[in-house]
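# A predicted structure for the sequence below; I have some questions about it.
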Amino acid sequence: MARAIKIGDQWVGEGYPTYIVAEIGINHNGDIEIAKRLMNAAYLAGVDAVKFQKRTPELCVPPDQQNVMRETPWGYITYLEYRRKMEFGEAEYREIDAHARELGITWFASVWDEPSVDFLEAFNPVAYKIPSAALTDHGLLRKVRATGRPIILSTGMSTFEQIREAVKLLDADNLLICHTTSTYPCPPEELNLRMIQTLKREYPDIPVGYSGHEVGLIPSVVAVALGACLIERHITLDRAMWGSDQAASVEPGGFERLVKYIRVTEQALGDGVKRVYESELPSLRKLRRFGV
């Protein structure tokens, strides 16, 4: 049996209920009230946690992209300025933390650079997520490992060798690996859900999850059947809202269905031991002709 890690007060791994994360990410569009509405929707859907993204724009935007002009809700501005407007600071994260406590829901964040780790440490996070874009940032990986907190490693746009190198730098006893494809939205033929089983074979002692960017709910539910112990999907108030991640996100009603489908799937998978159920006995008595 694969081992588990503890996120907050919940164990996550094989043999435990699927840990469901609603990623708010940047779908709040820099508006704390939208962020709170998304937290409310996630809570009502029955998820285990919500996740944000924390960046230092000057470090995360490549130099050759910083002055590229872009149409945004704030007008025609540089990509760097757009990233600054999307970023929450200490005041907003204190509101997020207070609102999460009020709701009784867990929150944490992806960290895109080392100063963001220092920033979030003040909030005593239950875990850190390493985004796919930062999988090869070995300095960041070492920084996050040094916190001693549980780590979720996303593996999009990465080769298997890059994944292996990243895992070597992290604490395998406090790690969960997420299969993902970093296309928004991702076409079905590129989801490659069997990679969940490949990762489980490669790392039998590390829990494996799935971070989905597809349209619809079915692949995320299938991922549970394939052994994913954590499911992460982006949440949005409206897929037509402005923003790069909205189209690959799930609206509140869809998230409620996703949680329900995952819980039903967990029940339906069973334990693999063949038995005759009490509910079958009436059919057995009426229909079986031999060996009753």
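Structure received. Numbering: from 1, shown residues only.
# Please count neighbours and contacts with C-alpha atoms only from this point.
Noted.
# quick one, longest helix in this structure?
Counting by DSSP state H, the longest helix found in the chain is helix 252-269.
# Comparison target, given below:
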Amino acid sequence: MGNIRVGNKTIGDDQPCYIVAEIGINHNGDIGLAKRLISVAVAAGCDAVKFQKRTVEVVYTSEELAKPRENPFGPTNGDLKYGLEFGQEEYEEIDAFCKSLKMAWFASPWDEGSVDFLEKFGVPVHKIASASLTDDNLLRHVRGTGKPVILSTGMSTYAEIDHAVEVLGKEDLVLMHATSTYPANYDELNLRAIPTMAERYGVPVGYSGHETGIPTSVCAAALGACCVERHITIDRASWGSDQAASLEPNGISRLVRDIRLWEQSKGDGVKRVYEREVPIIKKLRRVGAGV
């Protein structure tokens, strides 16, 4: 499996785990909150933050947008979708803020126009959401940018993933094992799919987690996930569909810390006696006892 360059970092089996803090729509349409979440990711030591980008009238039908849905922006589903969508001005502010903090950012485009929109900012990679895995036109448009691709595989069969990989090709491709329930139950995580997928597809495989806790995402890294992505929030009790499946500032900091401790601890697999063990041998082993 080859390594993939994303900005100034490399994703691959022999590289540190690439940790992505997904802001998604947890900013609730507030650019100030978005910047606070970026700062949380920076403080935690994440490698990148991720958003979602939609052309609302392309992704949703007029009937869907007209459906009643009480929300902070109005009485319809359309009010909600437009209220949560950042445009040119907000992304210019996000881009400038991330550059000032030396934090990489990218997004999941849900339509071809959103891909073109993100390309104007020179994002280092495009993330394809699980919901878009079967959208061949979008996959081809994303691949046409020449950028690396991260593809989430939640709610997808092997047949669907096989087809998506055929459309995209394996060059500069990272697959993300995921379970698309929010929050996901622990018996739905199926973390052993990570090495299985790596063997099946021969590309780096990461993990996009939607569970409430931290240890299982660390376990994903221990099972070989080259990239770990988790939603972040200021407060999991906040309004919004993704908040409950997100990590608060302390949680994302602990996740990064524990993955880095795993990387420090895993070693090279060769059993050896360390120099610091030598005096312990002299202190504790019985004199004259032989094998």
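That came through, no problem. Note that the coordinates shown come from a computational prediction; the quantities given were computed from them, not determined experimentally.
# what's the TM-score for these two chains?
Superposed pair, TM-score by TM-score structural alignment, normalised by the length of structure 2: 0.96. Supporting alignment: 289 aligned residues with a Cα RMSD of 1.2 Å.
# Can you give the contact residues for the longest helix of structure 1?
17-18, 20, 41-42, 44-47, 217, 221, 224-225, 235-237 (Cα atoms under 8 Å, 6 or more residues apart in numbering).
# ok, which pair from the residues you listed is furthest apart?
Checked with Cα to Cα, those reach their widest spread between A225 and L237, with 27.7 Å between them.
# which of the two has more neighbours?
More neighbours surround L237 than the other of A225 of structure 1 and L237, with 20 against 15 (other Cα atoms under 10 Å).
# Now check the more buried one against structure 2: what is it aligned to?
Using TM-score structural alignment, the partner of L237 of structure 1 in structure 2 is I234.
# Quick check: closest non-adjacent residue to that match.
Sequence neighbours aside, E248 is the residue nearest to I234 of structure 2 in space, at 5.4 Å (criterion: Cα to Cα, 6 or more residues apart in numbering).
# Which residues lie in contact with the equivalent of H213 of structure 1 over in structure 2 in this structure?
Using TM-score structural alignment, the equivalent of H213 of structure 1 in structure 2 is H210. Residues near H210 of structure 2 by Cα under 8 Å, 6+ apart: 178-184, 230-231, 245-246.
# hang on, the earlier thing: can you tell me what part of structure 2 the helix or strand following the longest helix of structure 1 aligns to?
The helix or strand immediately downstream of helix 252-269 of structure 1 is helix 281-287, counting by DSSP states H and E. With TM-score structural alignment applied, helix 281-287 of structure 1 matches the range 278-284 in structure 2.
# chain center to the matching stretch: distance?
Its chain's C-alpha centre and that of stretch 278-284 of structure 2 lie 46 Å apart, by Cα atoms, centre = their mean, to the nearest Å.
# quick one: the helices in structure 2?
31-44, 56-59, 62-66, 77-84, 88-101, 112-119, 136-143, 158-168, 193-201, 215-222, 249-265, 278-284.
# and those helices as a markdown table, adding distance to N8 of structure 2?
Below are these laid out as a markdown table (distance: least, Cα to Cα, whole Å):
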| stretch | distance to N8 of structure 2 |
| --- | --- |
| helix 31-44 | 15 |
| helix 56-59 | 32 |
| helix 62-66 | 40 |
| helix 77-84 | 30 |
| helix 88-101 | 13 |
| helix 112-119 | 18 |
| helix 136-143 | 20 |
| helix 158-168 | 23 |
| helix 193-201 | 24 |
| helix 215-222 | 21 |
| helix 249-265 | 18 |
| helix 278-284 | 41 |
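# Tell me which of the ones you listed sits nearest to V149 of structure 2.
For V149 of structure 2, the closest of those is helix 136-143, at 7.3 Å, according to Cα to Cα.
# Flag every buried residue along that closest one.
By neighbour count on 16 or more other Cα atoms under 10 Å, the buried set for helix 136-143 of structure 2 is 138-139, 141-143.
# now do stretch 115-135 of structure 1
Residues 116-117, 119-120, 125-132, 134-135 are the ones in stretch 115-135 of structure 1 that count as buried (16+ other Cα under 10 Å).
# Mind putting the residues you listed into a markdown table with distance to S110 of structure 1?
Shown next, in a markdown table, are the buried residues of stretch 115-135 of structure 1 (distance: Cα to Cα, whole Å):
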| residue | distance to S110 of structure 1 |
| --- | --- |
| S116 | 9 |
| V117 | 9 |
| F119 | 12 |
| L120 | 10 |
| P125 | 11 |
| V126 | 12 |
| A127 | 9 |
| Y128 | 6 |
| K129 | 4 |
| I130 | 6 |
| P131 | 6 |
| S132 | 10 |
| A134 | 10 |
| L135 | 12 |
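# rewinding a little: what span of structure 2 is the longest helix of structure 1 aligned with?
Going by TM-score structural alignment, helix 252-269 of structure 1 lines up with residues 249-266 of structure 2.
# Which residue, other than its chain neighbours, is closest to the aligned partner of A134 of structure 1 in structure 2?
Correspondence of A134 of structure 1 to structure 2, assessed by TM-score structural alignment: S132. Spatial nearest neighbour of S132 of structure 2, excluding adjacent residues (Cα to Cα, 6+ apart): W110 at 6.8 Å.
# and that neighbour, how far is that from K282 of structure 2?
Counting by Cα to Cα, to the nearest Å, the gap between W110 of structure 2 and K282 of structure 2 amounts to 64 Å.
# For N174 of structure 1, which residues are in contact?
So N174 of structure 1 contacts 5, 149-151 (Cα under 8 Å, 6+ apart).
# What does it correspond to in structure 2?
Counting by TM-score structural alignment, N174 of structure 1 lines up with D172 in structure 2.
# and if you look at G148 of structure 1?
That one, G148 of structure 1, aligns with G146 by TM-score structural alignment.
# okay, now its match: neighbour count?
Applying other Cα under 10 Å, we find 11 residues neighbouring G146 of structure 2.
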